[in-house]
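1. Got a sequence here, can you build the structure:
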Amino acid sequence: MQPRTPRRSAHEPDSRPLVRPDDDVRLSAELSAVVSGARRRAVRDGDRQIDTAHLLHSLLESDPEVRSVFDGEPQLARLMGYLVQRSIGYGLRWQGSVEDSGALPVVIRAEGYSPLAGGAMEYARARAGRRGGPTLGIDLLAAILVDPEARAVEVLERAGIDAHVVFVRVDSRLRRTG
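-> This is a model prediction of the structure:
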């Protein structure tokens, strides 16, 4: 009987994605679901790492508080369209490349995340820590909007949504709640 998966020689590159299973115990159940969705999306899109656009898409789909930040945005449907089209057109130029603006220290190397997405996860945790609460999806949304070179920011801008305006909205909401 032949094995179902062909064997690779030691010299062949591993073509499997680097995206790892969900094993970050520091995440709340809600954020774990967001990261799981982003990981599935990255694998489906053929990306080796979760980037900020994967995180944004997953946040918008699974977190009602994040979605409420975009209430009244006439371009929300357009934004979702760009995010959905990523694997069939928009965003294909990102395949095989690493999302990194160079603005974050190289020390941040979260397994399975682009440097910017890994930095955003750490920023969200630090932000929640300063607030004294659990890391929320809204913390992660704020974190992915910080770097103007982030793919999530590029998608927002292309959809006609000013990322800075959204960040200010998120920041003021977080200040009000604690």
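2. C-alpha from now on. contacts and neighbour counts both.
-> Noted.
3. helix/strand/coil for the residue nearest to the spatial centre of the chain?
-> With distances taken as C-alpha atoms, centre = their mean, residue 55 lies nearest the centre of the chain, 2.2 Å away. Three-state call for residue 55 (DSSP: H, G, I helix; E, B strand; the rest coil): helix.
4. what sits against it?
-> Counting by C-alpha atoms under 8 Å, 6 or more residues apart in numbering, residue 55 touches 34, 35, 38, 117.
5. And the second one, how far from residue 63?
-> For residue 35, the distance to residue 63 (C-alpha to C-alpha, to the nearest Å) stands at 12 Å.
6. Of those two, which one has the most company?
-> residue 35 (22 against 17; other C-alpha atoms under 10 Å).
7. Would you do the same for the sequence below? I want to compare the two.
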Amino acid sequence: MHSNYGPPLDLNHLADDTRLTVELRSVAASARRRATRDADRSVDTAHLLHSLLENDPLARDACDAGTGRVARVLGYLVQRSIGYGLAWRGTVEDSGALPTVAMAAAPGWSPAAAAAMRRAATLAWRRGRPQADGIDLLDALAADPDCRAVAVLRSAGLDVSGYRDDGPVAS
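-> Modelled structure (predicted):
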């Protein structure tokens, strides 16, 4: 998915894309480093969620939505390389958000993660803002019920089924 206000995001050159806030560009770079460090073949939605929650206090608060469970979410994400999420190792996340063929257009990104980044930019544009931020990315992640980020949130006891473009992603 991409917006109709310009070319699709070039996921391999996000540092130069002014449709993302500096903070969100930093989150994307951090997710890429995390995937590389974990020896994963591609950035997936769990990498994005982990980097987002570590780097964006507003997204962290919105994700938690007063439940006090964000620490548990981060705990699951930290454990990913030592147990939790081992079933994901060596596989590319494809929740169906994008056709698998789209991977050729975004090497190093899972189709679901690529879709989430593109959806975040589109959400910001629809909301009348020139740049996507962490809340837009969190909303984009929550909009894909079959992605790894949502699996982590559910495992931590957060319900993202009440996704709304204008409200908190967790209840």
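8. Please state their TM-score.
-> Once superposed, the chains reach a TM-score of 0.80 (TM-score structural alignment, normalised by the length of the second structure), with 152 aligned residues with a C-alpha RMSD of 2.1 Å.
9. what residue of the second structure takes the place of the residue nearest to the centre of the first structure?
-> Aligned by TM-score structural alignment, residue 55 of the first structure pairs with residue 48 of the second structure.
10. How are the helices of the second structure distributed by residue range?
-> 22-37, 45-55, 57-64, 70-79, 111-126, 134-142, 148-155 (DSSP state H).
11. Stretch 31-39 of the first structure vs the second structure - mean distance after superposition?
-> Its matched residues in the second structure lie on average 0.9 Å from stretch 31-39 of the first structure after superposition (mean C-alpha distance after the TM-score superposition for the first structure).
12. What lies in contact with that stretch?
-> Taking C-alpha under 8 Å, 6+ apart as the rule, stretch 31-39 of the first structure contacts 19-22, 24, 49-50, 54-55, 57-59, 62-63, 135-137.
13. Now, of the residues you listed, which are buried?
-> Among these, those buried by neighbour count (16 or more other C-alpha atoms under 10 Å) are 19, 49-50, 54-55, 57-59, 62-63, 135-137.
14. Mind putting these into JSON lines with distance to residue 97 of the first structure?
-> Putting those into JSON lines (distance: C-alpha to C-alpha, whole Å) gives the following:
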{"residue": "19", "distance to residue 97 of the first structure": "14"}
{"residue": "49", "distance to residue 97 of the first structure": "9"}
{"residue": "50", "distance to residue 97 of the first structure": "11"}
{"residue": "54", "distance to residue 97 of the first structure": "14"}
{"residue": "55", "distance to residue 97 of the first structure": "17"}
{"residue": "57", "distance to residue 97 of the first structure": "19"}
{"residue": "58", "distance to residue 97 of the first structure": "20"}
{"residue": "59", "distance to residue 97 of the first structure": "22"}
{"residue": "62", "distance to residue 97 of the first structure": "26"}
{"residue": "63", "distance to residue 97 of the first structure": "28"}
{"residue": "135", "distance to residue 97 of the first structure": "28"}
{"residue": "136", "distance to residue 97 of the first structure": "28"}
{"residue": "137", "distance to residue 97 of the first structure": "26"}
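15. returning to what we had before: neighbour-wise, which one of the contacts of residue 55 of the first structure leads?
-> Result: residue 117 is most packed of those (other C-alpha under 10 Å), 29 neighbours.
16. And that one, what's its match in the second structure?
-> Checking TM-score structural alignment: residue 117 of the first structure goes with residue 113.
17. now swap in residue 104 of the first structure and tell me
-> Using TM-score structural alignment, residue 104 of the first structure sits opposite residue 98 in the second structure.
18. okay but that match is in contact with residue 109, surely?
-> No: at 11.5 Å, residue 98 of the second structure does not count as touching residue 109 under the criterion of C-alpha atoms under 8 Å.
19. more crowded one of the two?
-> Neighbour count, other C-alpha under 10 Å: between residue 98 of the second structure and residue 109, residue 109 has more, with 24 against 17.
20. I figured the more buried one hits residue 43, correct?
-> Yes: the pair residue 109 of the second structure and residue 43 qualifies as a contact (C-alpha under 8 Å) at a distance of 4.7 Å.
21. gap between the match of residue 104 of the first structure and residue 57 of the second structure?
-> 29 Å.
22. likewise residue 78 of the second structure?
-> Separation of residue 78 of the second structure from residue 57 of the second structure (C-alpha to C-alpha) stands at 18 Å.
23. With residue 49 of the second structure instead?
-> 12 Å.
24. Would you mind telling me which of these two has the busier surroundings?
-> Neighbour tally, residue 49 of the second structure and residue 57, criterion other C-alpha under 10 Å: the higher count belongs to residue 49, 30 against 13.
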